[in-house]
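1. I'll drop the sequence and a predicted model, then ask my questions.
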Amino acid sequence: MWDQRTHTELFGVVPARISYALPADADGYRASGPYRNDTVSATPVRLATGETLTVDAVVSNNGGEVGPYNATLTVDGRVVSSAAGELSPESERTVRLSHTFERAGEYTVGVGEETVTVVVEEPAEPTVSAVSVDREQFQVGQRATVTATVGNDAAVPANGTVAFTRDDESVTQRAVTLAPGNTTELSASVELPTAGTVRLGAGAADPVAVTVVEPTATDSPATSDGSGPGFTAGLAVVAALLALLARRR
C-alpha cells in the first residue's frame, strides 16, 4: 500500500472528503440548564424539559486538500444547530452543537448519517427517605429542628418542594433540585405550641414522635436566677421591718 504522497504523484491531488459523526463516547454528550451541568449517557440520552443537550460532533477530512465543512445537528430531521469552517487534509475537529428541549417526548437527534435517541420527560418528584429530629422532648413554645433526607432515583433531574408537617398538617416547605442519583438533606424549624405527643414529618416518610411538656416552676425565668417580682417584694418587706425596729430603739 502506498502512502498519500505516492498516490498524489500517480493520480494527482485527492480532493477534500468531509464526513460527520456523533461522539464516540458519553463524554461527548452534555446536559445543562436549571438542574445540572454534566455529561449524560447516550443509551438513550435522557433529559428533563428545559434542559439543553450539547453534542461534540466530529468533523473529519480524509482527502488531500483543505475543504469547507458545515456540521449540522438535526432533531427529527430538522436542522436546529450548525457550525461551519475549513478543515486541513487528513485531520479532524470537534465542534459543539446544541439544542434546548422544551417539550416532553422521544426525539431522533442526528449528525451526518448517525443518529441517537433522546427521551425528554418532565422533572421527577424528589422523594424523602428518612426524617430525624434534633431531640425527643421539648417544652411548649420551643421549636424542633426537623431534617429530611431527600433523594432522586429517577433517570432525569428532580425538581419540587418538600412539605414539613406537624401532626400531618403542613407547616412549611423547602424547594429542592437534584440530579439523577443524588441525595441531600433539608432542615426546617417547627414550632411546638401545645403539650402532648406530636408527630413531626416531611414528605411521605414515616414521621417521628416527640414529647412536648408544659414548663415546670423551676423552668420559670422569675425564679431561676433569684430575681423577679417576688424577689423584689421580699426585699421591700425586709427593709420596712428593719426601719420599724430602728424607730423603736
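-> Structure's in. What do you need? The structure displayed is predicted, hence computed values, not measured ones. Numbering: from 1, shown residues only.

2. C-alpha from now on. contacts and neighbour counts both.
-> Will do.

3. Please go through this protein and pick out the longest helix.
-> Taking DSSP state H as the criterion, the chain has its longest helix at helix 229-248.

4. What are the contacting residues of that one?
-> Helix 229-248 is touched from outside by Ala222, with contacts defined as C-alpha atoms under 8 Å, 6 or more residues apart in numbering.

5. Which positions within that helix qualify as buried?
-> Buried residues in helix 229-248, counting neighbours by 16 or more other C-alpha atoms under 10 Å, are absent.

6. Tell me where this protein has helices.
-> 4-11, 221-224, 229-248.

7. how near is Thr115 to Thr72?
-> Separation of Thr115 from Thr72 (C-alpha to C-alpha, to the nearest Å) stands at 12 Å.

8. Ignore what I typed, I meant Leu241.
-> To Thr72, Leu241 is 102 Å away according to C-alpha to C-alpha.

9. putting a second one here so we can go through both:
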Amino acid sequence: MFEHRSALTVGLLTLLVGAGVVAGTAAAQSQVTLTVTVVDQDGDPLSGIDISATWDDGAGGPVNETTRANGQVLMDVPEGANVTLQIDDDEYVRNVPYVVEDAETESVEVAVSESATATVNALNADGQPAENARIRLYRDGNYVVDRNAGSDGTITTRPIEEGEYSVIVTKPGFYRNLTTVPVSGETTTSVRISEGSTLLQAAVVDDHFDDPRPIRDATIRVESNTGFDGTVPTLSDGTASVSVPVNDRYDVTVTKEGYETVERRVSVAEDEKSIDVEIRRTPEITLSPDNRQVVVDATVRLTVTDEYEEPVANATVTRNGTEVGQTDADGEITATVPTAGNVTFTATSGDLTTTTNVTAFEPGEEPTNGAATTPEQTETATETTDGSGPGFTVALTMAALLAVTALARRRL
C-alpha cells in the first residue's frame, strides 16, 4: 500500500513539474502579432510584396509573408524582441531594413520605393579613370553604397531607392568631390577629382620636463602606403613641416641620437594638419667616482645618474662582482678599494647596467697618468749628472756668471 502511494506521489510531482516547465516555456515564448502595412512613396498600400521578419540578430525566424490587396500582413513574433523587417521584391526596395524595437501587438507602416541603379564613373582631371577611387552614395543619414572602384574607376550599385543622393568620390592624393545626383531607372554619372597637397607640421618636444623643451635637429620621416616618402629636420623651436598629398594616411617616425624612436599614424584631410610628438632620451645610467685614483683601503664616493643626469636611488653597486650596497636618495654610495690595481664597479637599476674603473696603489707610490710610480723611477728622475750631462752645463754657466760679476766690481 505504501509503495502504491509513493508511486502516485512521484507521478503527481512529475506532472506538476512538467506542467511548470511547459508553462515557463510558453511564458518565455509569448507571441505578439504585428500588423504590417507596406506603402509606396505616395503612401499607397502595395499588394504582392514579400516581407521577411527575423530577430535575435538573425538567429530567430524567419517569418515570411506576402502583402494582401490592402498592403497588409499579420506576423507573429516574440514579445519584446527587436524585429527586423526586410523587403524582397523586384520592383520595390528599401535601402535599409525596417526595425521594430521591443515588439508588442501593434501596427507598423513600412515605406518602400521603386528600385533603381546608379553607375558612377570616377575620373582624373585629364578625364582618365581614377583607379581604385572610393565611391559612396549617401541618403537620409545612411551610406547606402560604399565601395572602391577597380582599374576602370567605375561602380554600379545594387537596386536602391529612387531619389536624390549625395555622391562622394575620394582617393588618396586627390581633393574630395561631393555631387548631388538624382537616381531613377538606370542612372549613369561621371565625377572628376583633382590632385592636391597640404602641409603636415610636427612639433617635437621632450616632455620629461615640467615645461616641455623643443627638440632641434630631430629627423621627421613621413611615409604612406601610396608611395609618398619625405624627410625633414626640426628647427630650433622643434617644428618641421612637410608638404603631403591630401586625403591620405601617413606613418610619421621621429628619431634623434640619444632619444627613443617614436612612431605615429596620422590621417590628413585637405586642411593643414598639426601634430605634437613627445620624445624622451634613451634610458641609461652612468656611474661616476669622485676620484679615479686612490690608495689601497681608501674609500671612493660613487654617484649613479640617469639619462637626464638626475640621481638614481636604490641602484645596486658591486665591486669586482661583489655587492657593496645600494645608492641613497642622492644616487650616492661610498665603497672601499681594498686591493691595488684596477677595480671595477658596476651599478644596476632595473634593466640598466653601467660600469666604471678605479685605480688603487700602495701607500708611498705616486700615480702618474693613472699608474703608480715606483721608488726606483723616482730615484732615477732625481739623480745628478756627471760632467758630460746637463748638470755639467748648468755648473759651467753659474761659474761664468760669477766670474763676470767679479770682473765688473774690479773695474768699478
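-> Looks like it came in fine. The model shown is predicted, which means the values in this text are computed figures rather than measured ones.

10. Need the TM-score between these chains.
-> The TM-score (TM-score structural alignment, normalised by the length of the first structure) is 0.33; 141 aligned residues with a C-alpha RMSD of 6.3 Å.

11. any chance of the helices of the first structure in a markdown table, with distance to Arg78 of the first structure too?
-> Formatted as a markdown table, the helices of the first structure follow (distance: least, C-alpha to C-alpha, whole Å):
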| stretch | distance to Arg78 of the first structure |
| --- | --- |
| helix 4-11 | 37 |
| helix 221-224 | 74 |
| helix 229-248 | 83 |
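
12. quick one: Ala26 of the second structure is in a helix?
-> Yes - assessed by DSSP: H, G, I helix; E, B strand; the rest coil, Ala26 of the second structure belongs to a helix.

13. How many residues are close by it?
-> 11 (other C-alpha atoms under 10 Å).

14. For Val83 of the second structure, grab the count of nearby residues.
-> Around Val83 of the second structure there are 26 other residues, counting by other C-alpha under 10 Å.

15. who has more neighbours, Thr115 and Thr72 of the first structure?
-> Thr72 (21 against 17).

16. Just confirm that one contacts Val111, I think it does.
-> Yes - with contact defined as C-alpha atoms under 8 Å, Thr72 of the first structure reaches Val111; the gap is 6.1 Å.

17. helix or strand for Arg410 of the second structure, which one?
-> Using DSSP states H and E, Arg410 of the second structure falls within helix 390-411.

18. which secondary structure elements does the helix or strand where Arg147 of the second structure lies contact?
-> Using DSSP H and E, Arg147 of the second structure falls within strand 142-148. The contact analysis (3 or more C-alpha pairs under 8 Å, 6 or more residues apart in numbering; DSSP states H and E) places strand 142-148 of the second structure against strand 134-139.

19. got a list of contacts for the strand it packs on?
-> 120, 122, 143-149, 155, 164-171.

20. Let me know the angle separating that strand from strand 142-148.
-> 170 degrees (axes from the mean of the first three to the mean of the last three C-alpha atoms, to 10 degrees).

21. List the buried residues of stretch 346-358 of the second structure.
-> Buried residues in stretch 346-358 of the second structure, defined by neighbour count with 16+ other C-alpha under 10 Å: Thr346, Ala347, Thr348, Ser349, Thr353, Thr354, Thr355, Thr356, Asn357, Val358.

22. Surely the last one is in contact with Thr346?
-> No - distance between Val358 of the second structure and Thr346: 11.2 Å, which falls outside the contact criterion (C-alpha under 8 Å).

23. just to revisit the earlier point, separate out the buried members of the contacts of strand 134-139 of the second structure.
-> Those of the contacts of strand 134-139 of the second structure that meet the buried threshold are 120, 122, 144-145, 147-149, 155, 165-171, by 16+ other C-alpha under 10 Å.

24. so what's Gly85 of the first structure up against?
-> By C-alpha under 8 Å, 6+ apart, Gly85 of the first structure lies in contact with Pro68, Tyr69, Asn70.

25. And the furthest pair within the buried residues of stretch 346-358 of the second structure?
-> Within those, Ser349 and Val358 form the most distant pair, 20.5 Å apart (C-alpha to C-alpha).

26. Near Arg5 of the first structure, how many other residues are there?
-> By other C-alpha under 10 Å, 11 other residues sit near Arg5 of the first structure.

27. And it, how far from Asn61 of the first structure?
-> Arg5 of the first structure is 16 Å from Asn61 of the first structure, by C-alpha to C-alpha.

28. Ala246 of the first structure now?
-> With distances taken as C-alpha to C-alpha, Ala246 of the first structure is found 116 Å from Asn61 of the first structure.

29. Kindly report the same for Leu245 of the first structure.
-> With C-alpha to C-alpha as the criterion, Leu245 of the first structure and Asn61 of the first structure are 116 Å apart.

30. And for Ser187 of the first structure?
-> The separation that Ser187 of the first structure has from Asn61 of the first structure, given C-alpha to C-alpha, amounts to 56 Å.

31. which one of the two has more residues nearby?
-> Taking neighbours as other C-alpha under 10 Å, Ser187 of the first structure and Asn61 compare with Asn61 leading, 24 against 17.

32. I'd say that one and Thr94 touch.
-> No - with contact defined as C-alpha under 8 Å, Asn61 of the first structure does not reach Thr94; the gap is 11.9 Å.

33. before we move on, back to that, can you tell me which of the contacts of Gly85 of the first structure are buried?
-> Buried, going by 16+ other C-alpha under 10 Å: Tyr69, out of these.

34. would JSON lines of the contacts of Gly85 of the first structure with distance to Val128 of the first structure be doable?
-> JSON lines is the format used below for those (distance: C-alpha to C-alpha, whole Å):
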{"residue": "Pro68", "distance to Val128 of the first structure": "54"}
{"residue": "Tyr69", "distance to Val128 of the first structure": "50"}
{"residue": "Asn70", "distance to Val128 of the first structure": "48"}
